[in-house]
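> With the input below, show me the fold.
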Amino acid sequence: MDDDSPAAHWEQRTEIPLFVASLVFIAAYATRVLAVSLPSGWRNLCGFTMLALWVLFAADYVVRWRLSGQHFLRFVSTHFLHTVVVILPLLRPLRIVPLYDVIQRRQGEPRLSLYARVIAYASLSTLLLGFCGALAVYQQERGAPGATMKTFGDAVWWAASTLSTVGYGDITPVTALGRVIAIGMMACGLGLLGAVTGSFSSLLMQIFSRQSDERPPGR
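Presented below is the predicted three-dimensional model:
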C-alpha cells in the first residue's frame, strides 16, 4: 500500500485511538463478567459502552473498505485480521501488530529486528488472547451444571494451559460455546507458540552464523 494513499493516512490517524478504544472495550466487558454485585445502572453503562465501541469498530471497517477501492469479498479475504476483530471485538487488541508499524512510520525505521518483533508480537498477543479467552469462557461456564471452572482464577489457569498446549485436563469447559472458544484458543496457541519458537530458533541460527563468519580461520 502506498503510504500517501487515503487508506494509509486513515490508518495512521485512527490506529492508536482505536487501540485505546479496544482496551476500554475489554475493561467494560471484564467489569460486566467479574463484578457480579455491580449495580444494574453501571452494568447497563458497560453494555452501552461496549455497543458504542463495536459500532465504532464497524464504522472503521466500512471506511477502510471504501478507501481500499476493492470489492467487499476481496477486501474481506485480504484483510482477515480486520474482519476478525469486527466480528469478535475482544480480539481487537491483537491489532497491536500493525499499530507498532504505524508508530514506526512516524518515528523512522523500526528499532527491533524482525525476529525480535515477531517474538514481542506473539508474546503480547498470547497475553491478550489468554485474558480475553479466560473472560469469555468463564462467562459461559460460571454456574453451568457440572462445571469444573468455579472461579476466574480457574479460567486463567485453564487459558494458560490451553495456550501453552499443555492441557492438564483438570479444568475443562462443559458448555457448547465454551468448547467452541476452547477450540479457537487451541488453534491460536499452536500458531503463536510456533511463531515464537521458530523466530527464536532463526535468531539463534543467525547469531551463531554471524559469529562463525567473524571468527578468523584456524591455522
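> Going by C-alpha atoms from here, please, whenever you check contacts or count neighbours.
Will do.
> Neighbours of the nearest residue to residue 152 once chain neighbours are set aside, how many?
In this structure, residue 152 finds its nearest non-sequential neighbour in residue 138, 6.3 Å apart by CA to CA, 6 or more residues apart in numbering. When neighbours are counted by other CA atoms under 10 Å, residue 138 registers 25.
> ok, the residue nearest to the spatial centre of the chain - contacts?
The structure's the chain has its C-alpha centroid closest to residue 94; by CA atoms, centre = their mean the separation is 2.8 Å. Contacts for residue 94 were tallied using CA atoms under 8 Å, 6 or more residues apart in numbering; they are 125, 128, 129.
> Could you save these as JSON lines and add columns showing distance to residue 57 and secondary structure?
Shown next, in JSON lines, are these (distance: CA to CA, whole Å; DSSP: H, G, I helix; E, B strand; the rest coil):
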{"residue": "125", "distance to residue 57": "19", "secondary structure": "helix"}
{"residue": "128", "distance to residue 57": "18", "secondary structure": "helix"}
{"residue": "129", "distance to residue 57": "18", "secondary structure": "helix"}
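> Next, the structure of the following sequence, for comparison with the previous one:
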Amino acid sequence: MASPVLVDEPRIAAWDRRVDWWLTGLAALFLAAYAWQVLDTSLTPAGRNALEVVLTGTWVVFALDYLVRIALARRRWYFVRTHLLDLVMLALPMFRQLRALRLITVVTVLNRQLRDDARGRVVFYVVGTVMLIAFVASLAVLDAERYAPDSSITTFGDALWWTMTTISTVGYGDRYPVTLEGRLVAVSLMVAGIALLGVVTASLASWFVENLRQAGAAVERELDEVSADVDRAEAQLAAVLAELRATNARLDALERSNRAS
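Below is the predicted model of the structure:
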C-alpha cells in the first residue's frame, strides 16, 4: 500500500515515479565514491578532493529533490512535519564532523524503491537492508575512528565485526567507537537493529496468522463441501425411499386386486 502522504499528494507521487531510479543511481554512485574514499588509503589529495566533489554534488541533488517535493506538496507544513527525518538527514551532514551521516540519505533513497511491497518481499528486503546498513555503518565508523587516539576500530574488518555485533544487539565490547561521529553511527545502528528485529518478528507473525487463516478457510470450505455432499446423499436416499414406498403401494394394490378376483 502506498504511503498516505503520497496518496494525498499526487504531484509528489508523479515526481517520485519520474526521478526515483535516477536518484537510486546517484545513491549508488555516492556510496561507491564514499567507499573508495574511505578504503583507499593511497589516494592522492587531488583524488580525494575529486571524490569529495562527487559526494557533495550528489548530496546537493538529494537536497534539491527534497526542496522540489516541498514545492509540489499541497500541504507543505504537513509534508515537512511528516518528513522531519529526511530534513535532519540533509541538514546534519553540513557539519564536517558529521559528514558520514550523508550515507543515511543513500539508505533513504534506496528504501523508497521498496516502500510499497516490503511485506511481500520480506526476505529480500530484510537481507538487502541488513547488508546495506552494515556496509554503510562499517564505512562510516571506520572513517570516523581510523585515526582517532585510542581507537579500537582501525581496519575495515574491525569495522565490519563491530557493525555485525552491534546490529545483532550482541555487543561483545571488544570494539567500540570513541569519537562523537562514531558514537552517532553506533546509536543509529542500534536503532536499526531493533527496527529490523521488529520487522522480522512482525512479518513472521503476520505470515503465521495468514497461513492459519488460509488453513481455517480451507477446512471450512471442505466442511461446506462435505455438508453439501451429505445433503445430496440425504436427498437421493429420500428419493429412493419414496420410490420404494410407491413400489410397495403398487404391489399391495396389485395383491389386493388379485385376491378380489
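> TM-score for these two?
For these two chains in superposition, a TM-score of 0.84 is obtained (TM-score structural alignment, normalised by the length of the first structure); 207 aligned residues with a CA RMSD of 2.4 Å.
> ok, and the closest non-adjacent residue to the aligned residue in the second structure for residue 132 of the first structure?
Applying TM-score structural alignment, one finds that residue 132 of the first structure aligns to residue 136 in the second structure. Nearest non-adjacent residue to residue 136 of the second structure, counting by CA to CA, 6+ apart: residue 103, 6.6 Å away.
> where along the second structure do the helices fall?
In the second structure, the helices defined using DSSP state H lie at 4-8, 10-39, 45-72, 76-82, 84-91, 102-111, 122-145, 156-167, 180-260.
> and of these, who's closest to residue 173 of the second structure?
helix 156-167 (8.4 Å; CA to CA).
> which residues touch the closest one?
By CA under 8 Å, 6+ apart, helix 156-167 of the second structure touches 39, 134-135, 137-139, 141-142, 152-153, 171-172, 175-176, 186, 189-190, 192-194.
> rewinding a little: got a list of what the residue nearest to residue 152 of the first structure touches?
Taking CA under 8 Å, 6+ apart as the definition, contacts of residue 138 of the first structure comprise 149, 151, 152, 155.
> Nearest residue to the aligned residue in the second structure for residue 199 of the first structure in space, ignoring adjacent ones along the chain?
By TM-score structural alignment, residue 199 of the first structure lines up with residue 203 in the second structure. Distance criterion CA to CA, 6+ apart; nearest residue to residue 203 of the second structure, sequence neighbours excluded, is residue 119 at 6.7 Å.
> related to what we said a few turns ago, top of the contacts of residue 138 of the first structure by neighbour count?
Among those, the one with the most neighbours (other CA under 10 Å) is residue 155, at 27 neighbours.
> Which residue of the second structure is paired with that residue in the alignment?
For residue 155 of the first structure, the residue aligned by TM-score structural alignment is residue 159.
> Closest one to residue 208 of the first structure out of the contacts of residue 138 of the first structure, please.
So of those, ranked by how close each gets to residue 208 of the first structure (CA to CA), first place is residue 155, at 40.6 Å.
> ok, the closest one to residue 34 of the first structure distance?
For residue 155 of the first structure, the distance to residue 34 of the first structure (CA to CA, to the nearest Å) stands at 12 Å.
> Give the burial count for residue 125 of the second structure, as a bare number.
Considering only other CA under 10 Å, residue 125 of the second structure is surrounded by 20 other residues.
> and it, what pairs with it in the first structure?
Match for residue 125 of the second structure (TM-score structural alignment): residue 121.
> How about residue 67 of the second structure?
Structural alignment (TM-score structural alignment) places residue 67 of the second structure against residue 62 in the first structure.
> for residue 13 of the second structure, same thing?
Residue 13 of the second structure maps onto residue 8 in the first structure, by TM-score structural alignment.
> again, but for residue 113 of the second structure
Alignment note (TM-score structural alignment): residue 113 of the second structure maps to residue 99 of the first structure.
> before we move on, back to that, not counting residues beside it along the chain, what's closest to the match of residue 125 of the second structure?
Nearest to residue 121 of the first structure is residue 97, by CA to CA, 6+ apart, at 6.1 Å.
> now the one you found: how far from residue 165 of the first structure?
Residue 97 of the first structure sits 23 Å away from residue 165 of the first structure, going by CA to CA.
> Then residue 159 of the first structure?
10 Å.
> If you count contacts, what does the host helix or strand of residue 103 of the first structure end up packed against?
Following DSSP states H and E, one finds residue 103 of the first structure within helix 96-107. Using 3 or more CA pairs under 8 Å, 6 or more residues apart in numbering; DSSP states H and E as the contact test, the elements touching helix 96-107 of the first structure are helix 6-34, helix 114-141.
> what distance separates it from the centre of its chain?
16 Å (CA atoms, centre = their mean, to the nearest Å).
> Now do the buried residues in it.
By neighbour count on 16 or more other CA atoms under 10 Å, the buried set for helix 96-107 of the first structure is 96, 97, 99, 102.
> Is the second one in contact with residue 122, as I believe?
If I follow you right, that is residue 97 of the first structure. No - checked against CA atoms under 8 Å, the pair residue 97 of the first structure and residue 122 is beyond contact range at 9.0 Å.
> shared neighbours, those two?
With CA under 8 Å, 6+ apart, residue 97 of the first structure and residue 122 have no common neighbours.
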